[in-house]
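J.: can you look at this prediction? I've put the sequence above it.
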Amino acid sequence: MSERAADPRRPDAPGLVLPPLLVPRRRIGSRTFDFSRQVAVMAIVNRTPDSFFDRGATFALDLAVQAAVDAADAGADWVDIGGVPFAPGPELSAADELDRVLPVVQALASRSDVVISVDTFRPEVAERVVAAGAHVVNDTTGLHDPGLADVVADSGATLVVTHSLALPRREHPRPRYDDVVTEVVEFLARRVDVARAHGVPDARLVIDPGHDLNKTTRHSLELTRRLSEVAALGHPTLAAVSNKDFIGESLGREKPDRLAGSLAAATISVLQGARIVRMHDVRASVDAVRMVEAVLGWRGPVFERHNLTEGPS
């Protein structure tokens, strides 16, 4: 690998300048990531009967566990387990949320070394799942309850801080922004400061601009186009773009037909500085991300044969 390719600010692709990271090299669970030259694929397993995409396909415990194991086997770096949808709806108690996510965490931790994250905004849920083997708490409410940061700080886990405006599971119709990217960046900077004040160090912080979360399709497109401004905060940026409505509305595609759009959005996000992509179709997403890494000179080919065989003498 050339010296030039080893510098994330000057990758092999001419003209591509990525925002520098405060702490690029991370130990998360048993895996080490160098986010200056690596992109992690986060798989999605929702143990809910009403998730926006799979509509309960992995609600049964055995199906959820198998989906998580299959995702790890397909090359996912992380598996994100959720028990409560972001979409507005009736409140689910902490006990019921734990009943959904805790057995999946326990089963996956016993069968794989994949990074395990749990999508929750409740400190009591976070404490239990981290004790059971989860390595990341993925809070889509932007630390609505700052006590979550206390749990993470004391545990050694990583915290994902996401931009969203509404209270958990509440409506936020017709969101308005003067400049959506500037306001998302300012929100994330403030909430990161809250996490730091509660003891979470930079080495355990990830940010997520929250595509589609209290945003219109045009807001999410603008965020994707200018994602480098979010990444410039210096923390690994997570892009949760898979099958989102902004993709469906941009292309006129229903949920089953959004894979190509999701891969395009994920690729653009990586080229704008995203270092984690949260995706439903693991195998296709892993291939897309690894190809981007190869083109950028961050990884070599798995094998090389093309035009390297000896010709006839």
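T.: Received it, and whenever you're ready, just let me know what you need.

J.: for the rest of this, base every contact and every neighbour count on C-alpha atoms.
T.: Noted.

J.: in this structure, which spans are strands?
T.: 25-28, 31-34, 40-46, 78-82, 115-119, 136-139, 158-162, 205-208, 237-239, 274-279 (DSSP state E).

J.: and of those, who's closest to residue 3?
T.: strand 31-34 (16.3 Å; C-alpha to C-alpha).

J.: okay, one more to line up with it:
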Amino acid sequence: MGILNVTPDSFSDGGQYSSYEIACRHADEMVRDGATIIDIGGESTRPGAAPVSLNDELLRVIPLVEYVAKHHDVWISIDTSKPEVMQQAVNAGADLINDVCALSQPGALAMAAQLDVPVCLMHMQGKPQTMQNQPEYQDVVDDIVAFFTQRIDDALKAGIKRENILIDPGFGFGKTLAHNYQLLAELHRFKTLSIPLLIGLSRKSMIGNLLGCDVLERDNGSAVAAMLAVQNGADIVRVHNVKLTVEMLRVLDATNNYAALST
């Protein structure tokens, strides 16, 4: 899953792809590099990020959804928590709803059920404005598994099909450095839920704070973390540097399936 942020204040690429033409070219590049899903977002969820109005978010994302749907044979993910954006994006060609609020906003559960497309439920402790203010857990994995157990049940009761549900433990969303690396080490524990696992840790502070590097210098650490995530059960990895990640995954796949190379 390649990340396409069309926001002026994204933590990693703020403003870099906020122009429509530049964002389209970046989508083209990520598809050439091997992305099979493009995740389009118009509202930053970095710590301390300010909310974006419905109209501004629609103006940012809908033209890009339409562009990717017209020009590329890939899945399109809409990264939003607003029911109205979900509806218009799916009508424009989006295939997947990626919601950092796990469909907790008013009307989101009903809208996702009505649209009948896959939806990713993400865990976040608190809100973007406050989520990094001393996050606490009894056990971070146990607590998030319990959260997903309840949220999956809520989604099913709202009419969302089980086969349309994905989960994302929310690296960096209300977690300390230790919480993030425990999640990465014990990712396999989420497989007990029998739900596909989407992982987004590309260029996040868990990489930068550990390695002491700036945002745009975190791709190597992000690729290693993505490899560990896949080895521990991740089904989809959401990344900024698609080419580097695809090459890593090809090497990993060849290692796991070396017998096929001799046939």
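T.: Here it is on my side, so go on. Small disclaimer: the values here were computed from a predicted structure and weren't measured.

J.: before we move on, the earlier item: mind putting the strands of structure 1 into JSON lines with mean neighbour count?
T.: Output for these, formatted as JSON lines (neighbours: other C-alpha atoms under 10 Å):
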{"stretch": "strand 25-28", "mean neighbour count": "16"}
{"stretch": "strand 31-34", "mean neighbour count": "13"}
{"stretch": "strand 40-46", "mean neighbour count": "27"}
{"stretch": "strand 78-82", "mean neighbour count": "26"}
{"stretch": "strand 115-119", "mean neighbour count": "26"}
{"stretch": "strand 136-139", "mean neighbour count": "28"}
{"stretch": "strand 158-162", "mean neighbour count": "27"}
{"stretch": "strand 205-208", "mean neighbour count": "25"}
{"stretch": "strand 237-239", "mean neighbour count": "28"}
{"stretch": "strand 274-279", "mean neighbour count": "26"}
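
J.: using a markdown table, lay out those strands together with distance to residue 102 of structure 1.
T.: Listed next are the strands of structure 1 as a markdown table, based on distance: least, C-alpha to C-alpha, whole Å:
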| stretch | distance to residue 102 of structure 1 |
| --- | --- |
| strand 25-28 | 19 |
| strand 31-34 | 21 |
| strand 40-46 | 12 |
| strand 78-82 | 9 |
| strand 115-119 | 9 |
| strand 136-139 | 13 |
| strand 158-162 | 18 |
| strand 205-208 | 22 |
| strand 237-239 | 23 |
| strand 274-279 | 20 |
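
J.: for these, which one sits closest to residue 291 of structure 1?
T.: So among those, strand 40-46 is nearest, using C-alpha to C-alpha, at 12.7 Å.

J.: quick one: closest of the strands of structure 1 to residue 58 of structure 1.
T.: Short answer: strand 40-46, nearest of these by C-alpha to C-alpha, at 6.2 Å.

J.: who touches the closest one?
T.: Contact with strand 40-46 of structure 1 is made by 33, 56, 58-59, 64, 67-68, 71, 76-83, 275-282, 285-286, 289, as judged by C-alpha atoms under 8 Å, 6 or more residues apart in numbering.

J.: would you state the helices of the stretch 1-150 of structure 1 in chain order?
T.: 3-6, 61-73, 94-111, 123-132, 147-155 (DSSP state H, counting those that start in this stretch).

J.: alignment lookup: residue 291 of structure 1 to structure 2.
T.: For residue 291 of structure 1, the aligned position in structure 2 is residue 251, judged by TM-score structural alignment.

J.: circling back to that earlier point, redo the helices of the stretch 1-150 of structure 1 as a markdown table? Include mean neighbour count and distance to residue 164 of structure 1.
T.: Converted to a markdown table, the helices of the stretch 1-150 of structure 1 look like this (neighbours: other C-alpha atoms under 10 Å; distance: least, C-alpha to C-alpha, whole Å):
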| stretch | mean neighbour count | distance to residue 164 of structure 1 |
| --- | --- | --- |
| helix 3-6 | 13 | 35 |
| helix 61-73 | 20 | 26 |
| helix 94-111 | 19 | 21 |
| helix 123-132 | 20 | 18 |
| helix 147-155 | 20 | 16 |
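
J.: of all the ones you listed, which one is nearest residue 258 of structure 1?
T.: helix 61-73 (19.0 Å).

J.: taking strand 40-46 as reference, get the angle to that closest one.
T.: 170 degrees (axes from the mean of the first three to the mean of the last three C-alpha atoms, to 10 degrees).

J.: ok, average deviation of helix 61-73 of structure 1 from structure 2?
T.: Comparison of helix 61-73 of structure 1 with structure 2 after fitting gives an average deviation of 1.2 Å (mean C-alpha distance after the TM-score superposition for structure 1).

J.: so that helix matches what in structure 2?
T.: Using TM-score structural alignment, helix 61-73 of structure 1 corresponds to residues 20-32 of structure 2.

J.: picking that back up, count of neighbours near the match of residue 291 of structure 1?
T.: As a burial measure, residue 251 of structure 2 scores 12 neighbours (other C-alpha atoms under 10 Å).

J.: ok, the spatially closest residue to residue 301 of structure 1 that is not a sequence neighbour to residue 287 of structure 1 distance?
T.: In this structure, residue 301 of structure 1 finds its nearest non-sequential neighbour in residue 294, 6.8 Å apart by C-alpha to C-alpha, 6 or more residues apart in numbering. Using C-alpha to C-alpha, to the nearest Å, residue 294 of structure 1 is found at 10 Å from residue 287 of structure 1.

J.: sweet, I'm off.
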